[in-house]
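J.: quick one: sequence plus predicted model below, questions after.
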Amino acid sequence: MDELYVLQAYSTSMIGFLSKQKKIEYSRTSIHTIREAFMTNAQIDIEEVVTVLNKIMETELAGVVRYTHYALMVFGYGRIPIVSWMRSQASESLMHANEAGELITQLGNHPSLGIGPLLETHRHDIGDILRESLDHEMLALSAYYTLLELVSGRNVMLEEYARRMIAQEEMHLGEVRKMLKKPGE
């Protein structure tokens, strides 16, 4: 209910040019509209959505560990730009994990303390590292698509979040695939 009062105060402050009577009418209408917006969560299975968001968070946290480890294991002439790219991927994974966790708490639930699978092949050739990275990105992409299926047409905020993250993950997949190609292929 506190959210309703905050939103009521915000919407009322935005119409300072209206008369006091109009403000009261507008305020009541806003609360009704806002209450309906909050009720749209009833159309989604919050428990199932939170389960998927926790999986996303765990997968992204595994990405932080994975990309940090990969950055430490790169050797050779091209090390500096590859390490930089790996570290930026680790930072981005942490941001994605935080965003999923914020959504979980916004839905009134508790984020997981778990972390996704960390498979170590002990192969540190850059091609092997990139193929493992590709598998990890596919796992994350799959979780975002699952979320999109659960919320599509039911919750705009979560749908837009899922779509934005799918676009980002598909961009990452494209980058990794391009890095795996040999010049001239």
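T.: The structure has been received and is ready for your questions. Residues are numbered from 1 along each chain as shown.

J.: hey, let's count contacts and neighbours off CA atoms from now on
T.: Noted.

J.: just the buried positions in stretch 29-47, please.
T.: Neighbour-count burial for stretch 29-47, counted by 16 or more other C-alpha atoms under 10 Å, picks out Ser30, Ile31, Ile44, Ile46.

J.: check it against this one:
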Amino acid sequence: MAAKHGTNEELIKALNKDLEKEMAGIVRYLHHSFIVFGPNRGPLVQMFRTQATESMTHAIQLGEKITALGGHPTVKVEQVFEPGYQSLEDMIAEDLQAEKKQLQLYIDQLKVFGDDNLPMKLMLEQIVVDEQQHVDEMEKYLRTSNEDLMVLDGHRAR
């Protein structure tokens, strides 16, 4: 049974919501790149800024698609949580939570808007792949011990 197809108006509204979230991702990741400290600051700054750049790439894709569909891209940015001081673990946990929510939103949108629009389906699928990679990376950053190593064929990977 095919998924229910959304209207063009519903698609534009959904893509604008995505755009707001991607814009928030840019802000959040850049902010984290400014406030990370310690001996590993360089690679962490690069990681956060790479994530910000990838969010900007998604924002550009979304904005262009909204315009192509006859809509108007939003200038709104979803509110970004700013608690003041955050540990690196807190920053990454916040980013992981946001990435997981965004990933699920894109997956849900694929079910509604992907069946009858191949270019839309392919764009959303690529963004899903990117978002899943972000989730995977954030989860790796949060690992703290060997107990998190994967078990392969009954043996711990080393």
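T.: On my side now, so go ahead. On a predicted model such as this, the values are computed, not experimentally measured, just so you know.

J.: fetch the TM-score of the aligned pair.
T.: Superposed pair, TM-score by TM-score structural alignment, normalised by the length of the second structure: 0.86. Supporting alignment: 143 aligned residues with a C-alpha RMSD of 1.2 Å.

J.: now intersect the buried residues of stretch 29-47 of the first structure with the strands, please.
T.: Of those, none are assigned to strands by DSSP state E.

J.: make CSV out of those residues and add distance to Glu60 of the first structure.
T.: Below are these laid out as CSV (distance: C-alpha to C-alpha, whole Å):
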residue, distance to Glu60 of the first structure
Ser30, 37
Ile31, 36
Ile44, 23
Ile46, 21
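
J.: among these, which pair sits farthest apart?
T.: Largest separation among the buried residues of stretch 29-47 of the first structure by C-alpha to C-alpha: Ser30 and Ile46, giving 24.7 Å.

J.: which residues does the counterpart of Leu124 of the second structure in the first structure contact?
T.: Counting by TM-score structural alignment, Leu124 of the second structure lines up with Ala162 in the first structure. Neighbouring residues of Ala162 of the first structure by C-alpha atoms under 8 Å, 6 or more residues apart in numbering: Tyr144, Tyr145, Leu147, Leu148.

J.: what about stretch 66-75 of the first structure, distance to the chain center?
T.: 23 Å (C-alpha atoms, centre = their mean, to the nearest Å).

J.: so stretch 102-110 of the second structure corresponds to what in the first structure?
T.: Against the first structure, stretch 102-110 of the second structure falls on residues 140-148 (TM-score structural alignment).

J.: which residue ranges of the first structure form helices?
T.: 2-13, 20-39, 46-72, 79-106, 126-151, 156-180 (DSSP state H).

J.: Pro117 of the first structure: which of these is closest?
T.: Comparing the helices of the first structure by C-alpha to C-alpha, helix 46-72 comes nearest, at 6.6 Å.

J.: quick one: work out the angle between the closest one and helix 79-106.
T.: 160 degrees (axes from the mean of the first three to the mean of the last three C-alpha atoms, to 10 degrees).

J.: picking that back up, flag every buried residue along the match of stretch 102-110 of the second structure.
T.: Ala140, Leu141, Ala143, Tyr144, Thr146, Leu147, Leu148.

J.: the third one touches Val52, doesn't it?
T.: Right, the one you point to is Ala143 of the first structure. Yes: assessed by C-alpha atoms under 8 Å, Ala143 of the first structure is found in contact with Val52 at 6.7 Å.

J.: what do we get in the first structure for Ala24 of the second structure?
T.: Using TM-score structural alignment, Ala24 of the second structure pairs with Ala62 in the first structure.

J.: ah, wrong one, I meant His134 of the second structure
T.: His134 of the second structure maps onto His172 in the first structure, by TM-score structural alignment.

J.: ok, Thr74 of the second structure next?
T.: So, by TM-score structural alignment, Thr74 of the second structure is matched to Ser112.

J.: same thing with Met47 of the second structure?
T.: Checking TM-score structural alignment: Met47 of the second structure goes with Trp85.
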